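Novice: Sharing a sequence plus its predicted fold:
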Amino acid sequence: MNIDSHQHFWKYDPKRHGWIDERMKQIRKDFLPGDLKPHLDSNQIHGCIAVQAEESLEETDFLLDLADKHSWIAGIVGWTDLAASDLDLILDQNSKQPKLKGFREVLQSRDVEYFLRPEFIQGLKKIYQKGYSYDLLIYPNQLLDALQLIKKCGENRIVIDHLAKPKIKSGIWRDWKKNLKPFSEREYIYCKLSGMVTEADWKNWTYEDLIPYMEIALELFGPDRLMFGSDWPVCLLAGEYEQIFEIVNTFTDSLSNSEKARISGQTAQEFYQISNFNTGYGPLVKE
């Protein structure tokens, strides 16, 4: 099974999607399942994980509604305020939503005091107790602080989005690798091969620019804890879906069939606990 572990849907609203600034005019419009499905089909990708792009409870409901209508949306990573006083009620209300797999906040825009608050830590523990995972969206300079958060929450499923956004455009990687390594030493932490082209030069990136970062991710996490994600439609700022898919597909051609299958979908299936989801395709492996 091949899974795109990271993509987004939205009905564009300039107030609710204020992060889409003037540089991003090409994604200032609606992106819905009918726009994504042809790309999945053409690349033999069986399903996807839709990840929150807006910080509101309505966002989670919006994504769950889409998932109910489209069986190939295999899972949802929603949003909730982990420090909210009514978190228990919110989790109870969603307890019968099998496609709700985990949660995410946009921690890249927060300081360390925000996510090391006792209320936030307690909220993260609560979602773990309910069986959910957590997507960690941070920048490289937040890695050491985020590690302190993880140490306080026990051994629970967490995935680092977009390789923690290394500075690909400037070619800087040594400190990023050093600070990412402690995460990889914890077997319950995974990583997404996603979001790379938008951390590179949007107009002039090359495949060779991305290789060192993929090689480091593979070295640290191995194929059993790496998963492909397109970051569509954000990726359109720097490349078409097919280009993004081909980056990881080409990189994994040097691996064994089983290792390639892990990164192309099996790791995501395991991490997000996706079962009974079969569209009839086999894994994308070398002939």
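Specialist: Ah, there it is.
Novice: okay, CA-based contacts and neighbour counts for the rest of this
Specialist: Noted.
Novice: would residue 98 count as being in a strand?
Specialist: No: counting by DSSP: H, G, I helix; E, B strand; the rest coil, residue 98 is not part of a strand but coil.
Novice: now it: how far from residue 218?
Specialist: Separation of residue 98 from residue 218 (CA to CA, to the nearest Å): 31 Å.
Novice: do residue 88 as well
Specialist: On the measure of CA to CA, residue 88 and residue 218 end up 37 Å apart.
Novice: Next: residue 182.
Specialist: 14 Å.
Novice: Looking at those two, which is more packed in?
Specialist: residue 218 (18 against 14; other CA atoms under 10 Å).
Novice: so what's the more buried one up against?
Specialist: For residue 218, the contact set (CA atoms under 8 Å, 6 or more residues apart in numbering) comprises residue 226.
Novice: Where does it sit: helix, strand or coil?
Specialist: helix.
Novice: and the gap between it and residue 228?
Specialist: On the measure of CA to CA, residue 218 and residue 228 end up 12 Å apart.
Novice: now do residue 236
Specialist: 16 Å.
Novice: Neighbour count: these two, which is higher?
Specialist: residue 228 (28 against 19).
Novice: My guess is the more buried one contacts residue 45. True?
Specialist: No: using CA atoms under 8 Å, residue 228 is not in contact with residue 45; the gap is 10.7 Å.
Novice: if I look at these two, which residues touch both of them?
Specialist: 3-4.
Novice: contacting residues around the nearest residue to residue 273 once chain neighbours are set aside?
Specialist: Using CA to CA, 6 or more residues apart in numbering and skipping residues adjacent in sequence, the residue nearest residue 273 is residue 101, 7.5 Å away. Residue 101 makes contact with 75-78, 132-133, 272-273 under the criterion CA under 8 Å, 6+ apart.
Novice: try this one next to it:
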Amino acid sequence: MIIDSHQHFWKYEPVKHEWIDDAMSVIRKDFMPSDLQKVYAENGIDGCVAVQADQTLEETDFLLDLADKNDFIKGIVGWVDLRAKNIEEVLETYSKYPKLKGFRHVVQGEPDHNFLLRPDFLRGIAALEKYNFTYDILVFPHQLGAVLELVKRFPNQKFVIDHIAKPYIKDGFYDGWAALMFEIGKCDNVYCKLSGMVTEADYTTWTPEQILPYMKLVYASFGWKRIMFGSDWPVCLVAGNYKKIKELVTEFIAQFSSTEQASIMGENAKIFYNIK
């Protein structure tokens, strides 16, 4: 089974989706399950994990509703305010939904470099394990020091790094990102998504060869049992079509055994997100 571990849905609203700048104008429109089903049929994808793109409880409920109506949505990663005083109560409520697998916060947008390590946020992370919720880490490379401390502090919590932590591929920066990712990869509770890479390169001129060193480092750091394919659809459409995004990963892993390939393309996502 091939699982796309990372994609989004939205009904486009200019204010809510202000992060979609002029360079990304091609995705200033609605993207719903009916659109994605066609794409998956063309590309041999069996299911997906839908990830929040807006930091509201309404977003979580919107994704739950879509998952309820579309069997190919195997799980969702929603949003709750992990800093909330009543976080236990909120998690208790959401634990009743089997397709809700975990949560994410757009930490890359937080001006505080150590946002992940603030006491109120740590309290929220500490509450996740009881309900077997995962946590998706969305950060820029300069926030990886805080990530390393976070994942070491909660060795029993399942974490996954989204978009290989968004290295500055366009600028060719590598070493600082690589050193920290290698350290984080030593923590068995952390996975990494091979997703969102083309949008960190130049949208129009990127090549697989340019992205290869980054994928190799992720493979060396996390191993084949803790990396998973993700498209980042529809955001990926600013830098290519779905076929090209999928091929970037499948061609990289073509040299691996069939077991390793199957794990990266679906089995690891099923294990991490507890997809039946």
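Specialist: Nice, I can see it. Just so you know, these numbers come straight off a predicted model, no measurement behind them.
Novice: Put one on top of the other, what's the TM-score?
Specialist: The TM-score (TM-score structural alignment, normalised by the length of structure 2) is 0.97; 275 aligned residues with a CA RMSD of 1.0 Å.
Novice: what packs against the host helix or strand of residue 270 of structure 1?
Specialist: Secondary structure from DSSP states H and E places residue 270 of structure 1 in helix 267-271. Helix 267-271 of structure 1 is packed against strand 3-7, strand 226-228, with contacts defined by 3 or more CA pairs under 8 Å, 6 or more residues apart in numbering; DSSP states H and E.
Novice: Name the residues of stretch 267-278 of structure 1 that come out as buried.
Specialist: Buried positions in stretch 267-278 of structure 1, judged by neighbour count with 16 or more other CA atoms under 10 Å: 267-269, 271-272.
Novice: now stretch 146-161 of structure 2
Specialist: For stretch 146-161 of structure 2, by 16+ other CA under 10 Å, it's 147-148, 150-152, 157-161.
Novice: again, but for stretch 15-26 of structure 2
Specialist: Buried residues in stretch 15-26 of structure 2 (16+ other CA under 10 Å): 20, 24.
Novice: Next: stretch 242-256 of structure 2.
Specialist: 242, 244-246, 248-250, 252-253.
Novice: starting at the chain centroid, how far to it?
Specialist: 17 Å (CA atoms, centre = their mean, to the nearest Å).
Novice: now do stretch 156-164 of structure 1
Specialist: Counting by CA atoms, centre = their mean, stretch 156-164 of structure 1 comes out at 7 Å from the chain centroid.
Novice: Contacts for that stretch, please.
Specialist: Contacts for stretch 156-164 of structure 1 (CA under 8 Å, 6+ apart): 128, 132-140, 143, 188-196, 217, 271.
Novice: Show me just the buried residues among the residues you listed.
Specialist: So, by 16+ other CA under 10 Å, the buried ones in the contacts of stretch 156-164 of structure 1 are 128, 132-140, 143, 189-196, 217, 271.
Novice: and these, which of them are in helices?
Specialist: If you go by DSSP state H, those have 128, 143, 217, 271 in helices.
Novice: quick check, nearest of these to residue 35 of structure 1?
Specialist: Nearest to residue 35 of structure 1 out of these is residue 271 (CA to CA; 25.9 Å).
Novice: Relative to residue 156 of structure 1, how far out is that closest one?
Specialist: Taking CA to CA, one finds residue 271 of structure 1 at 11 Å from residue 156 of structure 1.
Novice: got it, and residue 220 of structure 1?
Specialist: Counting by CA to CA, the gap from residue 220 of structure 1 to residue 156 of structure 1 is 19 Å.
Novice: cool, residue 183 of structure 1 as well?
Specialist: Relative to residue 156 of structure 1, and taking CA to CA, residue 183 of structure 1 is found at 12 Å.
Novice: likewise residue 195 of structure 1?
Specialist: 24 Å.
Novice: How about residue 174 of structure 1?
Specialist: Residue 174 of structure 1 is 27 Å from residue 156 of structure 1, by CA to CA.
Novice: same thing with residue 253 of structure 1?
Specialist: 31 Å.
Novice: now residue 98 of structure 1
Specialist: The value you get for residue 98 of structure 1 to residue 156 of structure 1, if CA to CA is used, is 19 Å.
Novice: try residue 265 of structure 1
Specialist: 20 Å.
Novice: Among the contacts of stretch 156-164 of structure 1, which are located in strands?
Specialist: Counting by DSSP state E, those place 133-136, 189-193 in strands.
Novice: how long is stretch 95-112 of structure 2 from one end to the other?
Specialist: For stretch 95-112 of structure 2, the end-to-end distance is 30 Å (CA to CA).
Novice: buried sites along that stretch?
Specialist: Buried residues in stretch 95-112 of structure 2 (16+ other CA under 10 Å): 95, 99-105, 107-108.
Novice: do the same with stretch 80-100 of structure 1
Specialist: Of the residues in stretch 80-100 of structure 1, those buried (16+ other CA under 10 Å) are 80-83, 87, 99-100.
Novice: Among these, which one sits closest to residue 36 of structure 1?
Specialist: Using CA to CA, those come closest to residue 36 of structure 1 at residue 99, 18.4 Å.
Novice: now the closest one, nearest residue through space, not along the chain?
Specialist: residue 75 is the one closest to residue 99 of structure 1 (CA to CA, 6+ apart), at 4.6 Å.
Novice: Okay, residue 218 of structure 2 and residue 101 of structure 2: tell me how far apart.
Specialist: 24 Å.
Novice: what's near enough to touch the residue lying closest to residue 29 of structure 2 once chain neighbours are set aside?
Specialist: Leaving aside its chain neighbours, residue 29 of structure 2 sits nearest to residue 12 (5.1 Å; criterion: CA to CA, 6+ apart). By CA under 8 Å, 6+ apart, residue 12 of structure 2 lies in contact with 28-31.
Novice: Adding distance to residue 170 of structure 2, write those out as a markdown table.
Specialist: Shown next, in a markdown table, are these (distance: CA to CA, whole Å):
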| residue | distance to residue 170 of structure 2 |
| --- | --- |
| 28 | 23 |
| 29 | 26 |
| 30 | 28 |
| 31 | 27 |
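Novice: can you list those residues in TSV and add neighbour count?
Specialist: Listed next are the contacts of residue 12 of structure 2 as TSV, based on neighbours: other CA atoms under 10 Å:
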residue	neighbour count
28	17
29	12
30	12
31	16
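Novice: Between those, which sits nearest residue 171 of structure 2?
Specialist: For the contacts of residue 12 of structure 2, the nearest to residue 171 of structure 2 is residue 28 (26.0 Å; CA to CA).
Novice: excluding its backbone neighbours, what's nearest the closest one?
Specialist: residue 12 (6.3 Å).
Novice: residue boundaries of the strands in the stretch 51-200 of structure 1?
Specialist: Taking DSSP state E, counting those that start in this stretch to define them, one finds strands in the stretch 51-200 of structure 1 at 73-78, 100-105, 133-136, 158-160, 189-193.
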